[in-house]
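Novice: Have a look at this fold, sequence not included:
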């Protein structure tokens, strides 16, 4: 990047180099010190003095703010791209980012861990455990007592949450036949639905019977009638804990990873169902 800066011969090239610096700072933020965002802001101000109407500058600065959950500032930059840019690629990217921000606002992450996890396009079993316990307060299903930790979890940042998630006794959050939890495995939408459906049954108890009790025909174009998780997917869908991937093509994406924001939105739906059943 330093070499590119020295080779920039006009304002357009200088702005492109500065945008490149913003992207590098954002992409390498975990390797930089805590002041990386101030570097982004300084670079943005430098580029704005040259070209205050550059859509790429708006977009990548907005993306930097979004990565630290400063959603109001991020939204302002993405709004500018959507409203004033003629670049179809950046327009589409800005619309996607704005839709994601709207979903995050609906999910209402309340913890620092939750605010980070909702930004992810996929989550691990450890992160799912964290959302369930920290955000969803699902520890009540474990009577507040953590299970003994498997060897592959000891020392993990979310070890306490994993112990409580295992103690819930919910299928899908248990250890495997070798006694491992596999905290870094990705969670598929099918696996997610299985856990949420089982949690809902446990959380509601006998207060309400879930529909459907049996599913004979798959309504989804990407699931067959005999797939094991079809019933769980239907329960999650009909209780607002999961949304189709594409209503037009009737796809549910059972083997696709669940995103952080979709997982938390489903947990919020679970909370609403349980609270309503208890008259809260």
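Specialist: Noted; the coordinates are in hand. Please read these numbers as outputs of a predicted model, since none were measured by experiment.

Novice: okay, CA-based contacts and neighbour counts for the rest of this
Specialist: Noted.

Novice: and the lengthiest helix in the chain, how far from the chain's centre?
Specialist: Using DSSP state H, we find that the single longest helix of the chain is helix 88-107. Distance, stretch centre to chain centre, for helix 88-107: 13 Å (CA atoms, centre = their mean, to the nearest Å).

Novice: again with stretch 142-149
Specialist: 25 Å.

Novice: ok so, going back, against which helices or strands is whichever helix or strand comes after the longest helix of the chain packed?
Specialist: Next along the chain after helix 88-107, taking DSSP states H and E as the criterion, comes helix 112-117. On a contact count with 3 or more CA pairs under 8 Å, 6 or more residues apart in numbering; DSSP states H and E, helix 112-117 meets helix 125-130.

Novice: let's bring in a second model and compare:
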């Protein structure tokens, strides 16, 4: 009996010692110095890309309440943005341990989803399946919270599962209780990609790019439009039947041929770039210094001129190059004396391109071209060839 009392006393002392050694909450210094306020500010900073400032806010929330789950969710996301996925997953597991109530538990599910989307195969080869599992857990708690649907939509989008992505973004818009603007933008983008129906893997990948480059458009012209195959079919084969002196034929090693483009040797899209260079599409030729500048973004005006050149070459209608010169501009931001005016008019009157802003009618000639818009234009161009 006596030994039992001693055991109970020792156990109680041990528990007291354990809790005494645990993290202690700091006292607030101001009225708004609360865990909830710091997490809210941290989330805003995270959204703005201010990672270090967000870390300070989440860390302060943790100092004020060492077992406040949302603080750990925020800290886990900060580590994710810093590509420290091992630590981020560990922190997110702590968030799950401290989660209290449905709202915090769903926030943890969403936190894990966001980490898997950020890290993808750097976290796990089955990252999409893991994301779906967290989504299922979240909707099991409540089917009326927008965040899980929005991030599941993002996961499907970057996995090229566009139909599933549309369904998730559509659900966010139906719920109308958060992520409305973000979901509306993503919904419109994915619907545009679905209409464009990219057939190649590279086409699906470029469809998600906001500002395509010279390398990207070369790949789309070859992989989606298959412009090289069309040129081969429609362009008569040329034979060199001119007389050549035998002596001239035997001369070798005298001249060193310079490559058309010297900066694409290690580019993943080199084959597509070489193909468009060989065709000689206006606007996609190497620069005078023999560089192609594959990472340089293209403008809407440049894109229009490329399409105009393809149309002229493949249709054989030479007067397309001057058809709208002197015509009245249909766009308030496009003068009819600009060098790309005719190309823009060719593309827009044929429905290959449209105004950037349908409300104001502005074309935005110097603006970038998104992958989705390029694919839609190529699909329309293909139907006219």
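Specialist: Structure received. This is a predicted model, so every value here is computed, not measured.

Novice: And the helices in structure 1?
Specialist: With DSSP H as the criterion, structure 1 has helices spanning 2-7, 11-27, 36-50, 55-67, 71-84, 88-107, 112-117, 125-130, 159-167, 189-204, 230-238, 260-277.

Novice: Could you provide those helices in CSV, with additional columns for mean neighbour count and distance to residue 139 of structure 1?
Specialist: Formatted as CSV, the helices of structure 1 follow (neighbours: other CA atoms under 10 Å; distance: least, CA to CA, whole Å):
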stretch, mean neighbour count, distance to residue 139 of structure 1
helix 2-7, 11, 51
helix 11-27, 19, 35
helix 36-50, 17, 35
helix 55-67, 22, 29
helix 71-84, 19, 29
helix 88-107, 17, 19
helix 112-117, 18, 16
helix 125-130, 25, 10
helix 159-167, 25, 6
helix 189-204, 21, 11
helix 230-238, 23, 20
helix 260-277, 21, 13
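
Novice: The ones you listed into a markdown table, with extra columns for distance to residue 152 of structure 1?
Specialist: Listed next are the helices of structure 1 as a markdown table, based on distance: least, CA to CA, whole Å:
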| stretch | distance to residue 152 of structure 1 |
| --- | --- |
| helix 2-7 | 43 |
| helix 11-27 | 29 |
| helix 36-50 | 33 |
| helix 55-67 | 29 |
| helix 71-84 | 35 |
| helix 88-107 | 30 |
| helix 112-117 | 21 |
| helix 125-130 | 11 |
| helix 159-167 | 10 |
| helix 189-204 | 20 |
| helix 230-238 | 28 |
| helix 260-277 | 23 |
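
Novice: Residue 247 of structure 1 versus the most centrally placed residue in structure 1, what's the distance?
Specialist: Taking CA atoms, centre = their mean, the centroid of structure 1 lies closest to residue 260, which sits 1.7 Å from it. Distance of residue 260 of structure 1 to residue 247 of structure 1, given as CA to CA, to the nearest Å: 20 Å.

Novice: mind listing what the residue nearest to the centre of structure 1 touches?
Specialist: Going by CA atoms under 8 Å, 6 or more residues apart in numbering, residue 260 of structure 1 touches 117-123.

Novice: out of those, which are buried?
Specialist: Among the contacts of residue 260 of structure 1, those scoring as buried are 117-119, 122-123 (criterion: 16 or more other CA atoms under 10 Å).

Novice: Between the helices of structure 1, which one is closest to residue 174 of structure 1.
Specialist: Evaluated over the helices of structure 1, closeness to residue 174 of structure 1 peaks at helix 159-167, with 5.3 Å, by CA to CA.

Novice: where in structure 2 is the aligned partner of that closest one, by residue range?
Specialist: Mapped onto structure 2 using TM-score structural alignment, helix 159-167 of structure 1 spans residues 270-278.

Novice: what's the mean distance for the matching stretch versus structure 1?
Specialist: After superposition onto structure 1, the mean distance of stretch 270-278 of structure 2 to its aligned counterpart is 0.6 Å, using mean CA distance after the TM-score superposition for structure 1.

Novice: so how far is that stretch from its chain's centroid?
Specialist: 24 Å.

Novice: And for stretch 210-219 of structure 2?
Specialist: Worked out by CA atoms, centre = their mean, stretch 210-219 of structure 2 lies 13 Å from the chain centre.

Novice: Read off where it ends up in structure 1.
Specialist: Taking TM-score structural alignment, stretch 210-219 of structure 2 hits residues 121-130 over in structure 1.

Novice: Can you give me the first-to-last residue distance of the matching stretch?
Specialist: Termini of stretch 121-130 of structure 1 sit 16 Å apart (CA to CA).

Novice: ok, and what's touching it?
Specialist: 113-114, 117, 158-159, 161-162, 165, 182-187, 257-260, 263.

Novice: these two touch, right, residue 121 of structure 2 and residue 127?
Specialist: Yes: at 6.3 Å, residue 121 of structure 2 counts as touching residue 127 under the criterion of CA atoms under 8 Å.
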